[in-house]
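Novice: Here's my sequence, what's the structure:
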Amino acid sequence: MAIEPNKSRKEQLLDVASYLFYEQGYHATGIKQIIEKAGIAKGTFFSHFQSKEQLGVAWLHKRHHTWNSWLQAYLSDQDPTPMGQILGIFNFVERWMQDCDYRGCAFLNALSEMPDATNPLRKEILEHKQDLLNQLEHLVSRLKPEESPEAHLALAHSLLVLLSGCITEMQVFRALWPIDAARRAACALIERK
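Specialist: This is a model prediction of the structure:
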């Protein structure tokens, strides 16, 4: 991983940590390794982040914005109808999973390492998933304006479960069939009503 010299030390540190946390896992990555890869002094690390946990929260916060910018850029080139945008999310996940060599969702990966529901990283994970749920609910409400808000939310819940499930299974099988199955199931759910 190349360090960009034009970035601040804090941004460089966050970039290195983001790369290592995603590639190796949060718990497998130590502060010492992050400091060495970033080429900084220990004191510099602690002048920016009081703990690894604080750095982990910053990583997930940054990842949320990065991932959503990738998603929105992809969707801007897709069919603008609500159905086109919903299917576009599934198509984006397919492309993204191939691009990351099936490494999977940073948030789901981190969640598997955080059994404590009070861990601050869990708040970032929840906010990321809630944001995706909100996007789906908005698209569903545009797609089916005649239905109730409760029906919109129920369908958005199902779509989110399909997306999360297919991401996990694509990571396990290192194959595309889970996204194909999830996309078919999503279409069936949408058309059922």
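Novice: Please count neighbours and contacts with C-alpha atoms only from this point.
Specialist: Will do.
Novice: Tally up the residues packed near the closest residue to Trp177 other than its chain neighbours, please.
Specialist: The shortest distance from Trp177 to any non-neighbouring residue, by C-alpha to C-alpha, 6 or more residues apart in numbering, is to Met170 (7.5 Å). For Met170, the count of nearby residues is 22 (other C-alpha atoms under 10 Å).
Novice: Also Leu162?
Specialist: The number of residues packed near Leu162 is 20, by other C-alpha under 10 Å.
Novice: From the contact counts, what lies against the helix or strand that contains it?
Specialist: Here Leu162, judged by DSSP states H and E, is contained in helix 149-173. Judged by 3 or more C-alpha pairs under 8 Å, 6 or more residues apart in numbering; DSSP states H and E, the packing partners of helix 149-173 are helix 82-99, helix 120-143, helix 177-192.
Novice: got those as TSV, with distance to Gly39 and mean neighbour count columns?
Specialist: Listed next are the helices and strands packed on helix 149-173 as TSV, based on distance: least, C-alpha to C-alpha, whole Å; neighbours: other C-alpha atoms under 10 Å:
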stretch	distance to Gly39	mean neighbour count
helix 82-99	28	19
helix 120-143	25	18
helix 177-192	40	15
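Novice: In TSV: those, plus distance to Ser8.
Specialist: Listed next are the helices and strands packed on helix 149-173 as TSV, based on distance: least, C-alpha to C-alpha, whole Å:
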stretch	distance to Ser8
helix 82-99	28
helix 120-143	23
helix 177-192	39
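Novice: right, and those helices - which one's nearest Ser18?
Specialist: helix 120-143 (13.4 Å; C-alpha to C-alpha).
Novice: Counting by contacts, list what the closest one packs against.
Specialist: Partner elements for helix 120-143 (3+ C-alpha pairs under 8 Å, 6+ apart): helix 52-75, helix 82-99, helix 106-111, helix 149-173.
Novice: this one as well, want them side by side:
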Amino acid sequence: MMSESSAARQQILETASRLFYQKGTQNVGINEVIAESGVAKRTLYRHFPSKDDLILEVMQHRASQWLTWFEEAVSSKGGTAKERLLATFDVLQNWYANPDFRGCPFINVVLEIADATHPAHQVSIQLRESIRTYIMQLASEAGVKDPVSFSQQYLLLIGGASLMATIEANPTGAQYAKQTLSVLMDAG
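Specialist: Coordinates of the predicted model:
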């Protein structure tokens, strides 16, 4: 059973995560997080001394959850490494098609917070590196000649598909990316 303090902390994180994703980190104030989470101001500040601390914790938690979800969803597709690589864009298309999709939260936070030294930027960079490493491993298993370059090309495709899903509210960019990925795999 979770302690009262842990439950309050979790409630703050869940509320802030939802609000930051819906409205953007810069458009949500601490008072709104307090009001929506139903905790006292003192409780929030005991767990998170500043808004930046809260943003960082939310982004770290989201990154961990997202990567686990992504890898498990791809694994559940089964098949060869090549089939799983292609399936990554089916997984992403399902994410993009969710009516609550408001863009990639890790790209969003980098765009919202201009300070490149902000710790939330590092979370986004680390997640990107984790995705690249995962794709590089699958590419190596699939027999792709240059898995390092391939993984970088993959990140360009995921960025474009995410952008199309965000700007145009059109999840089919994932299928265009999947077609391009197939060509890249066959070429090298």
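Novice: got the contact list for the residue nearest to Trp177 of structure 1?
Specialist: Applying C-alpha atoms under 8 Å, 6 or more residues apart in numbering, we find Met170 of structure 1 in contact with 97, 102, 104, 176-179.
Novice: what's the counterpart of it in structure 2?
Specialist: Taking TM-score structural alignment, Met170 of structure 1 has Ala165 as its aligned residue in structure 2.
Novice: what about its match, distance to His47 of structure 2?
Specialist: Applying C-alpha to C-alpha, to the nearest Å, the value for Ala165 of structure 2 to His47 of structure 2 is 35 Å.
Novice: Also Thr25 of structure 2?
Specialist: 18 Å.
Novice: between the two, which one's more packed in?
Specialist: When Thr25 of structure 2 is set against His47 and neighbours are counted by other C-alpha under 10 Å, the residue ahead is Thr25, at 20 against 17.
Novice: can you list the residues that contact stretch 39-57 of structure 2?
Specialist: For stretch 39-57 of structure 2, the external contacting residues (C-alpha under 8 Å, 6+ apart) are 8-9, 12-13, 16, 25, 30-31, 34, 119-120, 123.
Novice: Repeat the analysis, applying 10 Å as the threshold.
Specialist: Outside stretch 39-57 of structure 2, the residues that touch it by C-alpha atoms under 10 Å, 6 or more residues apart in numbering are 5-6, 8-13, 16-17, 20, 25-26, 28-31, 33-35, 37, 58-63, 109, 118-123.
Novice: Pull out the buried members of these.
Specialist: Neighbour counting by 16 or more other C-alpha atoms under 10 Å classes 8-9, 11-13, 16-17, 20, 25, 28, 33-34, 37, 58-60, 62-63, 109, 119-123 among the contacts of stretch 39-57 of structure 2 as buried.
Novice: Farthest from the middle of structure 2: give me that residue.
Specialist: Taking C-alpha atoms, centre = their mean, the residue of structure 2 most remote from its mean C-alpha position is Arg42, at 30.1 Å.
Novice: Buried residues of the one helix or strand that residue maps to, list them for me.
Specialist: If you go by DSSP H and E, Arg42 of structure 2 is part of helix 41-47. Across helix 41-47 of structure 2, burial judged by 16+ other C-alpha under 10 Å covers 44, 47.
Novice: Superpose on structure 1 and give me the mean offset of it.
Specialist: Helix 41-47 of structure 2, aligned to structure 1 and superposed, deviates on average by 0.5 Å (mean C-alpha distance after the TM-score superposition for structure 1).
Novice: got it, and stretch 8-23 of structure 2?
Specialist: Stretch 8-23 of structure 2 sits 0.5 Å off on average (mean C-alpha distance after the TM-score superposition for structure 1).
Novice: Name the residues of the helix holding Leu162 of structure 1 that are buried.
Specialist: 152-153, 155-160, 162-164, 166-171.
Novice: separation between the residue farthest from the centre of structure 2 and Lys145 of structure 2?
Specialist: Applying C-alpha to C-alpha, the value for Arg42 of structure 2 to Lys145 of structure 2 is 56 Å.
Novice: do the same with Arg62 of structure 2
Specialist: From Arg62 of structure 2 to Lys145 of structure 2 the distance is 33 Å (C-alpha to C-alpha).
Novice: repeat for Leu19 of structure 2
Specialist: Remark: distance between Leu19 of structure 2 and Lys145 of structure 2 (C-alpha to C-alpha) = 43 Å.
Novice: Fine by me, we can end here.
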